[in-house]
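# Sharing a model prediction with you, sequence too.
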Amino acid sequence: MSALTKAKGFKKSKTGTYLSIGTTAFGAIGVIKQAKKARHEHDTLRLIDAVVSAAAIATGVALLLRELKRLGDDDVLLG
């Protein structure tokens, strides 16, 4: 099994999904900082950008959680 095949398999595993959720949530820290700075500077355009980025992060986490649930359902069916 090649390293590339292993990496693709990891991405679809529970551990890989948890890691993706963590890194996506870690990105939220930057968005929070951006929003605070935009509010402090009264920069509406940056604030809108932060809100859109936060929505993208929330959507990404929701998709990953759905994938995690699907992986959990598959494990029950296989067991």
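Looks like it arrived, so ask away. Numbers count the residues shown, from 1 in each chain.
# C-alpha only now, for contacts and for neighbours.
Will do.
# Just to check, L64 is in contact with L19?
No. Counting by CA atoms under 8 Å, L64 stays clear of L19, with 10.0 Å between them.
# Against that first model, consider the following:
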Amino acid sequence: MAKKATNFKKSKTGLYVSLGSTAFGAISVAKQIRLARNDNDTLRLIDATVSAAAIVTGLAILYRELKRLGDDDVLLG
């Protein structure tokens, strides 16, 4: 069962699901940033900024994995 989950995570479908869930996380962080700015809460703003950086990094990694899978498909076809 764990092997199936690992294979799904490395599949194109799994990567697209990860991209989608990360996009929802980005919406949440955007709301958090807006609230922190409205409340002039520096600590919350720093937290949201770090979360945004993590999301950007995660998206870059997912994009790289998708690109690599696409390259593999071309080699196999």
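Everything's here; your move. Quick caveat: nothing in here was measured; it's all calculated off a predicted structure.
# on that earlier part again, looking at L64 and L19 of structure 1, which one has more neighbours?
Per other CA atoms under 10 Å, whichever of L64 of structure 1 and L19 has more neighbours is L64, with 18 against 14.
# Helix or strand: which one has the aligned partner of the more buried one in structure 2?
Matched by TM-score structural alignment, L64 of structure 1 corresponds to L62 in structure 2. Assigned by DSSP states H and E, L62 of structure 2 belongs to helix 42-76.
# Show me what that helix is packed up against.
If contacts are counted by 3 or more CA pairs under 8 Å, 6 or more residues apart in numbering; DSSP states H and E, helix 42-76 of structure 2 sits against helix 12-39.
# Have a look at how far, on average, the helix it packs on is from structure 1.
Helix 12-39 of structure 2, aligned to structure 1 and superposed, deviates on average by 0.6 Å (mean CA distance after the TM-score superposition for structure 1).
# Could you tell me where that helix falls in structure 1?
Helix 12-39 of structure 2 corresponds to residues 14-41 of structure 1 when matched by TM-score structural alignment.
# Buried residues in that stretch, which are they?
Of all the residues in stretch 14-41 of structure 1, those buried under the rule 16 or more other CA atoms under 10 Å are K14, G16, T17, S20, I21, T24, A25, A28, V31, Q34, A35, A38.
# if I look at the most centrally placed residue in structure 1, how far off is A3 of structure 1?
Central residue of structure 1 (CA atoms, centre = their mean): T24, 3.2 Å from the mean position. As judged by CA to CA, to the nearest Å, T24 of structure 1 and A3 of structure 1 stand 24 Å apart.
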